[in-house]
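[1] sequence-free structure coming up:
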């Protein structure tokens, strides 16, 4: 087993007033040569956007971009003509492919929108851009990992151009859950959204992350009520 730990307080940070963002991996003006990526996982940003504010129209290409709202309503518009609002209990994916412009805005005028944005390097270049969003509210299974993203169009949740699987879990204190890896030469990156867990002989608290490779499965034990994002990523 190999592991790398990223504590909450070691993340990159940018406070732009309208945007408060924490970066697990190198992003924008934050650069750490030891924290560029974990396998195909390139970006894990923890963002809070002030009421009515947002990101203006900007370009992306050849990246799989996944947004997971934690609270509030996030409005999306893009150059393909897609318009949508996602909120807690939804997941959104955008395959930027050969090029796309999009904007994101806090739909609310009275509270922040908080969300995780994840970028994964694709396994196909210059594909036709695509957008999708879906509700994952009905997928939740107490004290188990439940899938929200995969490489397969027919699978539960959304899909991307990469051999990656994302799962969420809400564990009650004292419970544990096992995750079995699906691919060879893969690792898992576990991000603690809320609470505290023990995994791989480490104690992780709110907004801590751990990347683990050279394993076939992991066992996660909740020492507090917790919410987790687990990402199985190819190397």
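    Sure, I can see it. None of the values given here were measured: they were computed from a predicted structure. Numbers count the residues shown, from 1 in each chain.
[2] When you work out contacts or count neighbours from here on, use the C-alpha atoms and nothing else.
    Fine.
[3] List the contacts of residue 167.
    Taking CA atoms under 8 Å, 6 or more residues apart in numbering as the contact definition, residue 167 lies against 145, 146, 147, 148, 149, 229, 230, 231.
[4] Got another one to weigh against that:
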């Protein structure tokens, strides 16, 4: 089993006043040649956005974009929809940029900061018709068990959102003292594990809040929760 540890304080950080951004991988003004991507995972940004602020209209193409609000109110508008879409904590949003799309993202609250993860994954199909979707996921369904959020559009998995890549995004909330065995789709896949909060042991390595580990070249691995913990799994092909 191969592991790559990314401690939370090793991430790139940008303070734009209205935006506090942590970059797990090279992004914007942050560049680290050892942190360009993990397999097909290109971006994992951990953003905090001030009230009423956000990203103005900007373009994307040929990228699968997943947004997971953690606190506050996200409002999204794109060239496929003229009206603002509200995305709340507990929901997940996906957008296949494909042949090209314009979108805006803002904090929809007048007084509360917006916290979110934004994830970019390289697609396995180019120039697809852009598409958008969002879905609410019940937190009780990930209590000490895996909850699948996103899968490939080519897979018959009814309860998940879809993207154009053989990837799986999932979450689990583990009680202190619980263990869990994560099984990968194949040994050609790797999984990037972000500790949303808490403290866990993976392969004997301790991970605390916002620490991450990339795991590859294995069929499965064990996780032990040393404290109440929440984990995000981003499983992707390592070659694409």
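    Good, I have the coordinates. As the structure is a prediction and not an experimental result, all values here were calculated from the model.
[5] follow-up on the earlier one: and which of the contacts of residue 167 of the first structure is nearest residue 14 of the first structure?
    residue 229 (22.4 Å; CA to CA).
[6] since we're on the closest one, how many residues are nearby?
    Other residues near residue 229 of the first structure number 21, with proximity taken as other CA atoms under 10 Å.
[7] so what corresponds to it in the second structure?
    Mapped onto the second structure by TM-score structural alignment, residue 229 of the first structure lines up with residue 232.
[8] which SSE is the residue positioned nearest the centre of the second structure in?
    In the second structure, the centroid-proximal residue (CA atoms, centre = their mean) is residue 119; its distance is 4.3 Å. Element membership of residue 119 of the second structure [criterion: DSSP states H and E] is strand 114-121.
[9] Tell me roughly how far that strand lies from the first structure on average.
    After superposition onto the first structure, the mean distance of strand 114-121 of the second structure to its aligned counterpart is 0.3 Å, using mean CA distance after the TM-score superposition for the first structure.
[10] thinking again about what came up before, in terms of contact, does the residue nearest to the centre of the second structure touch residue 45 like I think?
    Yes - using CA atoms under 8 Å, residue 119 of the second structure is in contact with residue 45, at 6.5 Å.
[11] picking that back up, how far does the strand holding residue 119 of the second structure sit from its chain's centre?
    Centroid displacement of strand 114-121 of the second structure relative to its chain, using CA atoms, centre = their mean, to the nearest Å, is 6 Å.
[12] Touching that strand from outside, list them.
    Residues contacting strand 114-121 of the second structure (CA under 8 Å, 6+ apart): 40-51, 63-74, 107, 165.
[13] ok so the match of residue 229 of the first structure is a strand residue?
    Yes - the secondary structure assignment for residue 232 of the second structure places it in a strand, going by DSSP: H, G, I helix; E, B strand; the rest coil.
[14] distance of it from residue 59 of the second structure?
    For residue 232 of the second structure, the distance to residue 59 of the second structure under the criterion CA to CA, to the nearest Å works out to 27 Å.
[15] Same check on residue 217 of the second structure?
    Residue 217 of the second structure sits 35 Å away from residue 59 of the second structure, going by CA to CA.
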